[in-house]
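Asks: Let me see the structure of the following:
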Amino acid sequence: MNQLLIDLKNKLNPIVELIKDKNDVFYFDYPLHLNVGDLLIYHGTEQFFKDHKINVTLKRCEYDLDLEEVKAKITSNTTILLHGGGNFGDLYPQHQKIREEMVTHFPNNRIIVLPQTAYFKHEENLQKSAALFRSHSDCHLLARDERTANLFAQFSDHVYLSPDMAHQLYGTMETKQGTTGEQLYFLRKDIEASDVEKNILAQLPANSNVKDWEDILSTEDDVVLALSWRMGKMANKFGLSWLKDLCHQFWYAYTQRIVKRVAQVFLANDKVTTTRLHGHIFSCLLEIPNRVCDNSYGKNSSYAKLWTKKLDFVELDK
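Replies: Predicted coordinates for the structure are as follows:
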């Protein structure tokens, strides 16, 4: 076991102290999608609940979250946890809307936004969202980097630096053993891709091992996701709480298989070069030597400089 990675995992422990009652907790916006970075955060969060004996009584994703159901089940002592990640801001408005609704509709409940990286493309959106959050007196925001923490200071007086929830998975998965002579270039292809990816690709031989999450996912994954969406939406339409719970249990079990599959892809390589934050974090959890390159707004370097640069198998791109 790597002591630095154990220390990073332990840095998540203070979150427990923020929860008012470990038997009265709601967890919203878990990822019912196939961004594997989000799935790693999700499974780290679930591992955190398990390790700290936190009894989450309501878990909902964006497709089956119903404010009326929440209002019917919430107590004055309920702590609301909102999924962490890199989607705080105006690049992913559907997730920001959930957070803003919680802040608006539950002013008397403690709300904790699990470790996030924030980015707003438009200042107007930032100011509107900050004003909403400021109206809530008991909202606690965890930031994965210092830039986000500085931005969060406009949203709340309760701001904390914290590593990503995926670090809770350290020690639950196998780590790199032996060598294969292979190298993986794990590069973004989505909304946050930039010239960094183009520059890396331009320097690689034609037969290089280049992947993103979508290249590891299967047609079966897409079908299961589509069925899960339908099940969640139908459960929401008819107010079937039991079906929503079943949907979550099924999705959790299925995505455990995805995480294990992705781990095997990573472990087949001696080094990973990545522009994805969770390409870097996952490599660290598996103790695979890795080189971190930035995304379009500096998310990766700011994270690595704060949390992971001291690991002897991590290299920061200059």
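
Asks: contacts, neighbours, all on C-alpha from now
Replies: Noted.

Asks: Next secondary structure after the lengthiest strand in the chain?
Replies: In the chain, with assignment by DSSP state E, the single longest strand is strand 110-119. With elements assigned by DSSP states H and E, the helix or strand that comes after strand 110-119 is helix 123-134.

Asks: what inclination does the following helix or strand past that following helix have with respect to strand 110-119?
Replies: In the C-terminal direction, the helix or strand that comes right after helix 123-134 (DSSP H and E) is strand 139-143. Angle of strand 139-143 versus strand 110-119, following axes from the mean of the first three to the mean of the last three Cα atoms, to 10 degrees, is 40 degrees.

Asks: mind checking how far the helix or strand just after strand 139-143 is from the chain centre?
Replies: Sequence order places helix 146-152 as the next helix or strand after strand 139-143, per DSSP H and E. Computed by Cα atoms, centre = their mean, to the nearest Å, the chain-centroid distance of helix 146-152 equals 17 Å.

Asks: Flag every buried residue along the next helix or strand after helix 146-152.
Replies: Using DSSP H and E, the next helix or strand after helix 146-152 towards the C-terminus is strand 158-161. Residues of strand 158-161 classed as buried: 159, 160, 161 (neighbour count, 16 or more other Cα atoms under 10 Å).

Asks: Any chance you could list what contacts the longest strand of the chain?
Replies: The contact list for strand 110-119 (Cα atoms under 8 Å, 6 or more residues apart in numbering) reads 18-20, 77-91, 102-103, 138-145, 148, 151, 161-165, 299.

Asks: Try it again at 7 Å.
Replies: For strand 110-119, contacts defined as Cα atoms under 7 Å, 6 or more residues apart in numbering pick out 79-89, 138-145, 148, 162-165.

Asks: and the buried residues of strand 158-161 as CSV, adding distance to residue 116?
Replies: CSV is the format used below for the buried residues of strand 158-161 (distance: Cα to Cα, whole Å):
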residue, distance to residue 116
159, 11
160, 11
161, 10
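
Asks: Residue 96: what's it in contact with?
Replies: Going by Cα under 7 Å, 6+ apart, residue 96 touches 88, 89.

Asks: Look up how far residue 317 lies from the nearest residue to residue 301 once chain neighbours are set aside.
Replies: Nearest residue to residue 301 in three dimensions, chain neighbours excluded: residue 294, at 5.7 Å (Cα to Cα, 6 or more residues apart in numbering). According to Cα to Cα, to the nearest Å, residue 294 stands 8 Å off from residue 317.

Asks: One more, so I can put them side by side:
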Amino acid sequence: MSFKELKINLVEWLLLKVKYPSEYMMGTPGLNRFEQYKDKKKIILTLIPSHDNLGDHAIALASKTFAETEFPDFEIIEIAINDIYKHAKALRRIRHPEDMVFIIGGGNMGDLYRNEEWTRRFIMKKFKHYKIVQLPATAHFSETRKGQKELKRAKKIYNAHPQLLLMARDETTYQFMEKNFPNKTIIKQPDMVLYLKKEQQDERTGVLVCLRDDKESFLKKEERQLLQTVIRAEYREVSTFTTTIGKRVSRFSREKELNKLWDKLRNAEVVITDRLHGMIFCAITGTPCVVIRSFDHKVLEGFNWLKDNPNIKMVENPETSEVINAINELMKNDSNQEIPSREHYFSDLKRKILGDAE
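Replies: Model prediction:
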């Protein structure tokens, strides 16, 4: 661990100690942290990120909001992805018979993000006597030798857990789960961020662009640069944003950082993005959005939950002219359609979790 990382961890621990003094008695993180939860029903919400991707932090926030709203008689304990290794034993020691483990969802099931996948398997092994709920996820195990090796290990561990509920946030993942985890309860649910709803704004101006430049991008570098050049030439006010902000975000700072981004989106006339959460953030803020597909099915099938929203347009083959046409159509669109409520997507989810209903 570098000095910088040590300093960040120390600052976060001091913040925890001030905010939750009863969890940090005796001054040692984790020593007596969970004793106050003994004999209480708990939801352990884990795989909580600490990186810079606001999409994942929005999933964590929405998952916590869902747990607090739908399970008010349960205590909610958030455990960061790397902290579950050191806290698993202490959490099992104070187990209540009705305790559950919620693993936050996202696009990290598979061999693309191995730390998240390996941690998920650790949780399934260490919490074998708990009901485990994998919140809506996208799975992608590559056809490479490495990918298939990871899938073989995942099948062994997932299938061995006696009380595992899996949620797929797209049809491809649903079919994948049914094939590879045939004895598990599997349901389809949209991304948890749709559980959130933000205020809309009437006055909007300018175009916002958010395009990936990583391994999930469908656009080649030259195509991305050309598209950005043409957009800047066509429209007067054009700026960019990103959902990966280049600095570490904790569970204490995530809402502040998310609100800053959501405020920016609320002020935009149109957003162009190939990020799933760029699209979903537009949906919850009522922002017109042109969506470009990603390298896999994640964005295309994520759009299926939102296809009836007239303010969101998908461009599957992102020729520059098609993107410009979609922008112009949305600028002319004066639809004030109400954003679907959380009940539209999640009304039956609590019952499914408690009863493992089909």
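
Asks: Give me the TM-score for this pair.
Replies: Once superposed, chain against chain, the TM-score is 0.77 (TM-score structural alignment, normalised by the length of the first structure); 263 aligned residues with a Cα RMSD of 2.2 Å.

Asks: Next, the contact list for the residue nearest to residue 301 of the first structure, please.
Replies: By Cα under 7 Å, 6+ apart, the contact set of residue 294 of the first structure is 275, 300, 301.

Asks: what does stretch 100-107 of the first structure correspond to over in the second structure?
Replies: Under TM-score structural alignment, the match for stretch 100-107 of the first structure in the second structure covers residues 121-128.

Asks: Same check on stretch 128-140 of the first structure?
Replies: The aligned range for stretch 128-140 of the first structure is 153-165, by TM-score structural alignment.

Asks: For that stretch, which outside residues touch it?
Replies: With Cα under 7 Å, 6+ apart as the test, stretch 153-165 of the second structure has contacts from 121, 124, 128, 130-134, 180-181, 184-186.

Asks: Isn't residue 286 of the second structure up against residue 200?
Replies: Yes: at 5.6 Å, residue 286 of the second structure and residue 200 qualify as touching, with contact defined as Cα atoms under 7 Å.

Asks: just to revisit the earlier point, possible to save the contacts of residue 294 of the first structure as TSV with neighbour count?
Replies: As requested, these are arranged in TSV below (neighbours: other Cα atoms under 10 Å):
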residue	neighbour count
275	30
300	24
301	22
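
Asks: closest to residue 50 of the first structure among the residues you listed?
Replies: Ranked by distance to residue 50 of the first structure (Cα to Cα), the contacts of residue 294 of the first structure are led by residue 300 at 28.1 Å.

Asks: got a list of contacts for the helix or strand hosting that closest one?
Replies: Element membership of residue 300 of the first structure, judged by DSSP H and E, is helix 299-303. Outside helix 299-303 of the first structure, the residues that touch it by Cα under 7 Å, 6+ apart are 144, 145, 277, 292, 293, 294.

Asks: And the first one, how close does it get to residue 161 of the first structure?
Replies: Spelled out, that is residue 144 of the first structure. Residue 144 of the first structure is 6 Å from residue 161 of the first structure, by Cα to Cα.

Asks: cool, residue 220 of the first structure as well?
Replies: 38 Å.

Asks: Buried residues, stretch 309-318 of the first structure. List them.
Replies: Buried residues in stretch 309-318 of the first structure (16+ other Cα under 10 Å): 311, 314, 315, 316.

Asks: I'd like those as TSV, with secondary structure and distance to residue 128 of the first structure appended.
Replies: Output for those, formatted as TSV (DSSP: H, G, I helix; E, B strand; the rest coil; distance: Cα to Cα, whole Å):
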residue	secondary structure	distance to residue 128 of the first structure
311	coil	39
314	strand	38
315	strand	38
316	strand	35
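
Asks: And the furthest pair within the residues you listed?
Replies: 311 and 316 (10.8 Å).

Asks: Tell me which residues of the lengthiest helix in the first structure come out buried.
Replies: In the first structure, with assignment by DSSP state H, the single longest helix is helix 241-267. Neighbour counts over helix 241-267 of the first structure (16+ other Cα under 10 Å) mark 241, 243-245, 247-248, 251-252, 255, 258-259, 263, 266-267 as buried.

Asks: Might you report the residue contacts of residue 165 of the first structure?
Replies: Shown in contact with residue 165 of the first structure (Cα under 7 Å, 6+ apart): 41, 44, 45, 115.

Asks: closest to residue 28 of the first structure among the residues you listed?
Replies: residue 45 (11.5 Å).

Asks: just the strands in the stretch 1-150 of the first structure please.
Replies: For the stretch 1-150 of the first structure, the strands defined by DSSP state E, counting those that start in this stretch occupy 25-28, 56-60, 79-82, 85-89, 110-119, 139-143.

Asks: In TSV, list those along with mean neighbour count and distance to residue 197 of the first structure.
Replies: Formatted as TSV, the strands of the stretch 1-150 of the first structure follow (neighbours: other Cα atoms under 10 Å; distance: least, Cα to Cα, whole Å):
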stretch	mean neighbour count	distance to residue 197 of the first structure
strand 25-28	21	33
strand 56-60	19	34
strand 79-82	23	31
strand 85-89	21	19
strand 110-119	24	20
strand 139-143	24	26
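
Asks: conserved subset of the contacts of residue 294 of the first structure in the second structure?
Replies: Among these, the contacts conserved in the second structure (both residues aligned by TM-score structural alignment, their matches' Cα atoms under 7 Å) are 275, 300, 301.

Asks: Tell me the one among those nearest to residue 183 of the first structure.
Replies: Nearest to residue 183 of the first structure out of these is residue 275 (Cα to Cα; 14.5 Å).

Asks: you'd agree that closest one is up against residue 293?
Replies: Yes: between residue 275 of the first structure and residue 293 there is a contact under Cα under 7 Å: 4.9 Å.

Asks: Now the most centrally placed residue in the second structure. Nearest residue, chain neighbours left out?
Replies: Against the mean C-alpha coordinate of the second structure, by Cα atoms, centre = their mean, the closest residue is residue 59 at 3.3 Å. Once flanking residues are discounted, residue 59 of the second structure sits nearest to residue 193: 5.3 Å by Cα to Cα, 6+ apart.

Asks: After alignment, which residue of the first structure pairs with that neighbour?
Replies: Residue 193 of the second structure maps onto residue 166 in the first structure when the alignment is built from TM-score structural alignment.

Asks: Just confirm its match contacts residue 38, I think it does.
Replies: No: contact criterion Cα under 7 Å: residue 166 of the first structure and residue 38 do not qualify, at 8.9 Å.

Asks: When those two are compared, which one has more neighbours?
Replies: Per other Cα atoms under 10 Å, whichever of residue 166 of the first structure and residue 38 has more neighbours is residue 166, with 28 against 22.

Asks: how near is the more buried one to residue 277 of the first structure?
Replies: The gap separating residue 166 of the first structure from residue 277 of the first structure is 11 Å, by Cα to Cα.
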